[in-house]
Every structure is written in structure tokens, then in C-alpha cells.
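Trainee: how does the following fold in three dimensions:
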Amino acid sequence: MPVLTRLMPSPVVVDIRAGALDDLAAILSDQRIAPTGSLAFAISGGSGQALRERFAPAFPDADWFDDADGTLDGAVKLADSIKRAGRYDAVVSLGGGKVVDCAKYAAARVGLPLVAVATNLAHDGLCSPVATLDNDMGRGSYGVPNPIGVVIDLNVIREAPARYVRAGIGDVICKISCVADWELSHEVNGEPVDGLAAAMARQAAQAVLRHPGGIGDDAFLTVLAEALVMCGLSMSVAGDSRPASGACHEICHAFDLLYPKRNALHGEQCGFGGTFATYLRGDLDTAREMAGTLRRHGLPVLASEMGFSDTDLVEAVRFAPQTRPGRYTILEHLDLSTDQIRDAYTDYAKAISS
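Mentor: Predicted structure coming up:
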């Protein structure tokens, strides 16, 4: 019998610790990343500019690009700028999620590996094979290679707005619901479930769900950062976003499309959506545990806490399946009417408060 093995794309470097950026030059000199040391840095106009001032002296031959604005047009512009400027070993993103997603798309477009240097932990995009970018139709997801390196300096993370760190907690915890949706589709429709991908996403969520610390603790931030990386890698293992995107993300995308001027963060909406979907699935104990953890970290568990009315919530849940045609989750399974959604949400609000 032949011995078979699975080869999965994964970073050659994952450095998560306080002070990691002090060694960024050494990390980027890794021959597997930048054999000639020629680098293109993609930055934002906020934290990225401050990091440029800090690191430019250590990389005198690097070129710096500030086109990473979180849009598809910006990502294409970034790719064109990098292509015109010269030959590079790798692209390095310095900033938050918008910068990472722009740089992932641009690096893929010009055929270069990406090193993601995260300045916050708002969602699992820092190590996923997906770039989420704003476009003329709203927002789209684009398949890209995983980063070849991930660097997360906990000292930098602590300087980020607390809300952007808490949001990552919601985006991790909702994976409990994502995997349950995947397994539901398997039971009903026979959709294959990749056991390794499911295990990676679920265990990442459980690690954050049950950790007693908070965002001021290095131990908790390390677990959260590792969980976000694992969730991203679970999508690479599956070859699909299935282990990390279910009813929770359908609800999140519905909020984004129906109410684009609201300012709720992706992870906040997904944490809420995953908890509500878990309740709809009939798993009250887990829904209460998820809600309790979200509350402890200052995250919303009700629509009103994100600036949405109950009517907004009902409309979003009703619309949510249209955001992912062909994906089967608890929302498609129950196919609730408007009145049923309203009643279910009223019962959910009472259940998690009792």
C-alpha cells in the first residue's frame, strides 16, 4: 500500500510574540523569503506610515507603496505599481486587514509571495487564502495564496484600538457555528467535510472561547493570534472558506450589503451571527457560552448593540442566504419566514439573558 501524504500551503515563518518586529530584518533575510533582499512594502496611511518611519532605515533598498486602501481598484493599482517599479523577492504588508487583503491580491497578481505583518487582530484574513475587497458592487472575496510569512508583534497589537482586537475574538468564536453548519450540510446534502480543516477551526474557536484571559494579557493575545492563523490555514486545508464561514458570515454580509453606512466591524457581526445561528440550531448551552464570552470581552450579543434595530436584524437574516448562493447552513435548512425570524430572535434575546 502506498503511503499518501497531504501537502498544504502554509507559511514558512510564523512569529507571534512581544518584540517580534525588532527582528523583522532578520526574518525577512530568510533565504526562503527574500534571497536578494529586494522587498516591496505595502502600507496604509495610518499605522503603516508610522511603521515605515521605524523600519525604512533597516531596509534602505526597499520600495514603499501606499495604495493599499482595501478596495479592488486599490489592489490592482498596487499590483501595477509594484510591477512597474522593479523586481522583488516578496511583498511585505504592514498594517491592518485592509492592507493585508490588498497586498495579498496584489502579490498574487504579480506572482510574488507575501509576508503579512499585522498591526491588529480584527479578523482571520491575516493568514487566509482569501482577499476581501470593496468593489463597485459592494464587497467581494477573491482567492489568493496564503502568506509565506506572518509576523505579529504583541507590543504593536496592544497599541491598536481595543475594538479592533476584540473583533477578532468574535471572528474566531463563530467558527463553532461554521463547522456545525458544514456538518449539517454533510448530514442533509452529503457535502464532504474535511476532518482536518474542521478540527483546526473548531479547536481554534474553543481555545479562545475557554481562555480566562483578556486582551491586556500576552498569553490571551498569543492564543487569539494563533487561533486566527489556524482559522486561515483551515481554509487552505479545505480548499474553501467552508470551515470559517457559515450562517454567521451570511448574516454579516447581509448587514454590510443592506446597511453599508453602519459601523459595526466584521468580527463583531460574525460573533453575534454565530451565537444566534447556534441558538437557531437548538444548541442553547453553547449559544449561552458563546454569548457569555463575547460579553466578557465587551462584544455585542444583540443587534441593538451594533446599531441595528430588531427590524434590521430580521431583514438581514431573511436576506442572508442570498449572500452565499449554494452554501447550506442552518438558515437555508430552517428557511424561516419573517415572523418566525422575529419570534426566534425575541426568544434568543431572552434565552441568553437568563
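Trainee: from now on I want contacts and neighbour counts done on CA atoms only, so please keep to that.
Mentor: Noted.
Trainee: my guess is A25 meets P60, correct?
Mentor: No - A25 is beyond contact range of P60, at 11.2 Å (criterion: C-alpha atoms under 8 Å).
Trainee: looking at the two, which has the bigger crowd around it?
Mentor: Higher neighbour count among A25 and P60: A25, with 13 against 9, using other C-alpha atoms under 10 Å.
Trainee: so the more buried one is in which element?
Mentor: Following DSSP states H and E, one finds A25 within helix 24-28.
Trainee: let's compare: structure for the following, please.
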Amino acid sequence: MPVLTRLVPSPLIVDIRPGALDDLGAVLADQRIAATGRLAVAVSAGSGAALRARLEPQLPGADWYTVTGGGSIDGAVKLADQMRAGTYDAIVALGGGKIIDAAKYAAARVGLPLVAVATNLAHDGLCSPVATLDNDAGRGSYGVPSPIGIVVDLDVVKQAPRRYVVAGIGDAVSNINCIADWELSNRETGEAVDGLAAAMARSAGENILRHPGTVDDDDFLVSLAEALVLTGISMNVAGSSRPASGGCHEISHALDILHPTRAAQHGEQVGLGAAFATFLRGDRELAGQTASVLARHGLPVTAAQLGFSDEEFVAAVHFAPQTRPGRFTILEHLDLDPTAIRDAYTDYVKDVSA
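Mentor: Below is the predicted model:
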């Protein structure tokens, strides 16, 4: 009987613990990643630059690049062009989500492996095969190879603004809604569900939903970081963002498009989107549990807490299906008009505020 299996792209190194940065040089010296020690290090002007003095003695052969343009496609292309002038074994991205996404895109353009060194846990882009970058049309998602190494120093994460850490909770918990949307599409349209990808993403979300800790605890931070890594790998398994992108993400994309200068953290938006989409699905118990967990961590559970009026949120929910043509979620299934969305949102607020 033949042995059937599949190869899943995944990081060679996942190092999540306090003090992980102290061993970064040793990790990168491993010949599986950097045989000669020639590294390009991409940093932000903020958190990444502040760590440069600490890390330079560990990386004597590295060239350092400050990423300009934030998380934009122009900044990522410029970074790639600059790196073409050197000869490197790998790229190291040191910073938050915008820097890591820009470096992932640049690494794909120059054909080099990437090691992601996260300074916060704002969203699951840490390990995903997707780079989300601003462009002339607003914001786009670009397929890229996922990082070959993941390093998360919990001591560094604790120094990040709290908002940039708890946002990752919203992204992780939203997985549960994303898988429910995927399974709904399977029943209604026949779309295939990858069971392994679904199991990984759902387990990651469930773990954070039910974890009693907070971002002040190392145990919880390890669980959150692992959940975000597993979510990224689940997208590699599925070959798309489907395990971690449902109606909640469509709502977030709509807010980004309709209010580009006012959009909140991605994890904040998808957390609220997940609670409301779960409510629309008719699972009021899970919607209430999701909202309760978000609120316990200081995340928004209403449009007002997110910085939008009820009407703006209703308009975003109505517009949301246009952000992902061809994707089927509870929003496409119900196809609600603005009045029905407004009524449902009013009922949702009453439930989560009770």
C-alpha cells in the first residue's frame, strides 16, 4: 500500500521565549539559514532601530536597511532594490507587522529566505504566506513565501504598546468564525475544505478564546505567538488565506477601504467583525463568549469602541462582500440590505452590552 503524504512549507526555526534575541546570532549562523553570515537586516525607524545597537555585535557581517514608506508596496519594492546591491544568505526582518510584510515582499523579489523577528504580536502575518501592503488603490494582499524562521522575544514584546499586542488576540480568535464561514461555503457552494488547515486554524483560535491568562503573562504570550504561527502555517497548508479570512476580514477590509485614514488595528477590526458575523450566523452564545473575551483583553466589541458610528459600521458590513469577490461567507449567504444589517447590529449591541 503506498504511503501518501504532502509537504507543508513551515519554518525551520520557531523560537518563542524570553531572551530569544540573545541567541539570534547563533540561530542565524546555523548553515541551514546563513552559511556565510552575510545578512540583510530590515528594520523600522522605531522599535527595530532601537534594537540595532543590541544586535549589531551578534551580526558583524550584516548590512542594515531602514524601511521607509511604512507598510507600502513602494517601500517594499525600494527595499528589494536596495538589497540587490549586496550578496546575502538571508534577510532578517526586525520589527512589527508592517516591517515584516514589507520584508516578506522584498525577500520574494530578490529570491532570499526570510527570518521574521517580531517586536509585537499584532496579527497573524508573522508566519503567513501573505504580505499586506498599502498601494495606490488602498491596500492589497500579495502572495509570498512564508518566513523560514520565527523569533519572538517575549521581553521585547512586553515593551511594545499594549494595543499592538492585544490586537493579535482579535486576529487569533477570528479564526473560529473564518472556519465556520469556510464550512458554510462547503455546504452551500461545494467549496472544498482542507481538514488539516481548518483544524490548525480553529485549534489556534479556540486556545486563545479559552485561555484564562492575559498579555501580562508569559504563558499566555507564548500561546498567542504559537497561535499566530500555526495560523500562518494553516494558510500554507490550504494554499490560500481561507483558514484565516472570512466575513470578519471582509468587514475589516471594508473599513480600510471606506475609511483609510481612520482604520483601527487589523486585529481590533476582525475581532469585532468575528463577534458580529457569529451573531449573524445565529450562534448568540459563541458571539457573546467572543465579545466577552475581547472585552476582557481591552479590545473593542462595538463600532463606537472602534471609533466608528453605527451607520459607518453598517455601511462597511454592507460593502464588505465586494472586498473579496468569489469568497462565500455568512455575509454573502444572508445578503442583507442596510436596514436588516442595522437591525441585526442593534440586537447584537443589546446582547453584548447586557
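Trainee: quick TM-score on the pair, please.
Mentor: Once superposed, chain against chain, the TM-score is 0.99 (TM-score structural alignment, normalised by the length of the first structure); 353 aligned residues with a C-alpha RMSD of 0.7 Å.
Trainee: before we move on, back to that, how about the helix holding A25 of the first structure: buried residues?
Mentor: L24, I27, L28 (16 or more other C-alpha atoms under 10 Å).
Trainee: ok, then the element right after that helix?
Mentor: strand 39-43.
Trainee: residues contacting that next one, please?
Mentor: Here strand 39-43 of the first structure makes contact (C-alpha atoms under 8 Å, 6 or more residues apart in numbering) with 49, 52, 61-68, 78, 82, 88-95, 99, 103.
Trainee: which residue ranges form the helices in the stretch 251-354 of the first structure?
Mentor: 266-280, 284-296, 310-319, 330-334, 338-353 (DSSP state H, counting those that start in this stretch).
Trainee: should've said the stretch 51-200 of the second structure
Mentor: Under DSSP H, counting those that start in this stretch, the stretch 51-200 of the second structure gives helices at 73-83, 97-110, 154-157, 162-189, 195-210.
Trainee: now for the last one, which elements pack on it?
Mentor: When contacts are defined as 3 or more C-alpha pairs under 8 Å, 6 or more residues apart in numbering; DSSP states H and E, helix 195-210 of the second structure packs onto helix 162-189, helix 218-238.
Trainee: any chance of these in a markdown table with mean neighbour count and distance to H123 of the second structure as columns?
Mentor: Shown next, in a markdown table, are these (neighbours: other C-alpha atoms under 10 Å; distance: least, C-alpha to C-alpha, whole Å):
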| stretch | mean neighbour count | distance to H123 of the second structure |
| --- | --- | --- |
| helix 162-189 | 24 | 4 |
| helix 218-238 | 24 | 7 |
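Trainee: for L121 of the second structure, find the nearest of these.
Mentor: helix 162-189 (4.8 Å; C-alpha to C-alpha).
Trainee: separation between the residue nearest in space to the middle of the second structure and M235 of the second structure?
Mentor: Nearest residue to the geometric centre of the second structure (C-alpha atoms, centre = their mean): D124, 2.4 Å. The gap separating D124 of the second structure from M235 of the second structure is 10 Å, by C-alpha to C-alpha, to the nearest Å.
Trainee: do the same with V152 of the second structure
Mentor: 20 Å.
Trainee: contacts only, for L121 of the second structure.
Mentor: G96, V157, Y164, V165, V166, A167, G168, L224, A225.
Trainee: the fourth one and M235 of the second structure: what is the separation?
Mentor: Look at V165 of the second structure and M235 of the second structure: by C-alpha to C-alpha, they are 22 Å apart.
Trainee: give me the buried subset of the contacts of strand 39-43 of the first structure.
Mentor: 49, 52, 63-68, 78, 82, 88-95, 99, 103.
Trainee: looking at those, which are in strands?
Mentor: Members of those lying in strands (criterion: DSSP state E): D63, W64, F65, A90, V91, V92, S93, L94, G95.
Trainee: can you redo these as TSV with distance to D347 of the first structure?
Mentor: Listed next are these as TSV, based on distance: C-alpha to C-alpha, whole Å:
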residue	distance to D347 of the first structure
D63	55
W64	52
F65	50
A90	51
V91	49
V92	47
S93	44
L94	44
G95	40
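Trainee: tell me the one of these nearest S44 of the first structure?
Mentor: Using C-alpha to C-alpha, G95 is the member of these that sits closest to S44 of the first structure, with 6.0 Å.
Trainee: surely the closest one and V117 touch.
Mentor: Yes - G95 of the first structure is within contact range of V117, at 6.7 Å (criterion: C-alpha under 8 Å).
Trainee: can I get the helices and strands packed on helix 195-210 of the second structure in CSV including distance to G111 of the second structure?
Mentor: CSV is the format used below for those (distance: least, C-alpha to C-alpha, whole Å):
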stretch, distance to G111 of the second structure
helix 162-189, 29
helix 218-238, 18
